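Participant: what follows is a predicted protein model with its sequence.
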Amino acid sequence: MQQSAVPELAHTHTRPIHWLATATAVAGVVALSSVLQPNSATAAQTAGPDAKNAPAAVAPPDPASVEFPLECGLVKAVVVKKASGDLDGDGSPETVAVVHCDAPMGTPPDGVYVLTRGTGAATPRVVATLVNPKDSITVSDLAVRDGAVVADLLGYSTDDVPRCCPDVKDSAKWQWKNGSFARSTPAGAHSV
């Protein structure tokens, strides 16, 4: 066997010091890249000639500042879901809030409330109850689409079904008609 004329290369055998040096170099690159970030974008739309006459965008009502018609005893009411949109076509958004008592155990029933802010009113108020907590329903999904409230509701077929395990699923849609919210079932809705 003939010996190589070139001495054995040192980097062909990895040692812990090599791994430590590699890890240090990678950490340095990551740290340096987090410091050297590009400037934030500064593009802005210019106001057109009608911008002075356009109405200011109105923020939807915040459910955190509303007292809901819910009896919770020693625990407080919590907003677990919310969605916003213009439900009555007046150009101002409403907020739909799913609220239940913050019970330490079990699955508390939900209430679904529509909030609005009256003209000049600083604090929002409840104007409609779409789902009453007394109906023992839980809301699994909530959205505002095309001026309508759409929700997936979970309930119980009988009083014998444990309150932890709803066995009925229903979809509901509420739309503002003739001064109130009318409930219908959207196409493709089903029960379990």
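Facilitator: Arrived safely.
Participant: all contacts plus neighbour counts: C-alpha atoms, from now on.
Facilitator: Fine.
Participant: how far away is residue 118 from residue 58?
Facilitator: According to C-alpha to C-alpha, to the nearest Å, residue 118 and residue 58 sit 12 Å apart.
Participant: between the two, who's got more neighbours?
Facilitator: The neighbour count for residue 118 versus residue 58, taken as other C-alpha atoms under 10 Å, is higher for residue 118 (13 against 10).
Participant: who are the contact partners of the more buried one?
Facilitator: When the contact criterion is C-alpha atoms under 8 Å, 6 or more residues apart in numbering, the partners of residue 118 are residue 124.
Participant: next up, a structure to set beside the first:
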Amino acid sequence: MQNAAVPELAHTHARPVHWLATAAAMAGVVALAGWLQPGTAKASPGAPGARVAAAPAPDAAAVAYPLRCGSVGVQVAARATGDLDGDGRPETVAAVHCRAGSGTPPSGVYVLTRPAVPGGPPRLVATLADPREKLTVLDLAVREGSVTATLLGYSSPDVPRCCPDEKRATKWRWQGGKFVRSTRSEAPSI
């Protein structure tokens, strides 16, 4: 027997269409929740295991290099960036030489890191190739934490400075608190 005080309501009888509508609504809510995620949490730099916010690589043009170029000035011929010491912050490697209207000026390869004080210039922390070695950098890259370069040089002082006759694939890797250099000589293709 039915109670006359309560009328029969449509929603009290579950039909398949009601279950489908409920399932579709729930799927929409789950999909929307997956799409609307909160932003990435950032811990303070001192927290153990915290990731340091990405810092920009040092600007190679903002450094005073140890070159004596006189009035012609210094030219940054190539630069590459990457984390070389595993601290999560990028360093910049710069191939630098004196500006020259012609000829092949020797290059220096330098590693730059972040400023010692905020707002200061980047710090030059290592010389990988000294200009006194009379080498020219053909290419420069940072790959998997190593600096790689092709260096052109001279087999003797009798070789004209216009025409390097040695080609070396060179790699530097940070090990034991210093950069370790390995070189593989190649046949010159110059």
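Facilitator: Here it is on my side, so go on. Owing to the predicted nature of the structure, the values given are computational and were not obtained by experimental measurement.
Participant: okay, now the residue mapped onto residue 86 of structure 1 from structure 2: neighbour count?
Facilitator: When structure 2 is aligned by TM-score structural alignment, the residue opposite residue 86 of structure 1 is residue 83. When neighbours are defined as other C-alpha under 10 Å, residue 83 of structure 2 has 18 of them.
Participant: again with residue 172 of structure 1
Facilitator: Residue 172 of structure 1: 17 neighbours (other C-alpha under 10 Å).
Participant: quick check: closest non-adjacent residue to it.
Facilitator: Counting by C-alpha to C-alpha, 6 or more residues apart in numbering, residue 172 of structure 1 lies nearest to residue 185, which is 4.8 Å off, once chain neighbours are set aside.
Participant: that neighbour pairs with which position in structure 2?
Facilitator: Structural alignment (TM-score structural alignment) places residue 185 of structure 1 against residue 183 in structure 2.
Participant: I'd assumed that match was in a strand, is it?
Facilitator: Yes. Under DSSP: H, G, I helix; E, B strand; the rest coil, residue 183 of structure 2 sits within a strand.
Participant: do I have it right that it meets residue 173?
Facilitator: No. The pair residue 183 of structure 2 / residue 173 is not scored as a contact, 11.7 Å apart, by C-alpha atoms under 8 Å.
Participant: residues contacting residue 83 of structure 2?
Facilitator: So residue 83 of structure 2 contacts 89-91, 145 (C-alpha under 8 Å, 6+ apart).
Participant: which one of residue 183 and residue 173 of structure 2 has more residues nearby?
Facilitator: Just comparing residue 183 of structure 2 and residue 173: by other C-alpha under 10 Å the higher neighbour count belongs to residue 173, 18 against 15.
Participant: okay, which residue is most central for structure 2?
Facilitator: Nearest to the mean C-alpha position of structure 2, by C-alpha atoms, centre = their mean, lies residue 82 at 3.1 Å.
Participant: right, and that one touches residue 94 too?
Facilitator: No. Taking contacts as C-alpha under 8 Å, residue 82 of structure 2 lies outside contact range of residue 94: 11.8 Å.
Participant: can you give me the strands in structure 2?
Facilitator: Assigned by DSSP state E, structure 2 shows strands spanning 74-82, 91-98, 108-113, 123-129, 136-143, 146-153, 166-175, 178-186.
Participant: which one, of those, ends up nearest to residue 22 of structure 2?
Facilitator: Each of these has some distance to residue 22 of structure 2 by C-alpha to C-alpha; the shortest is strand 74-82, at 51.8 Å.
Participant: run through who's touching the closest one.
Facilitator: With contact meaning C-alpha under 8 Å, 6+ apart, strand 74-82 of structure 2 is reached by 57, 60-61, 65, 67, 89-99, 139-143, 145.
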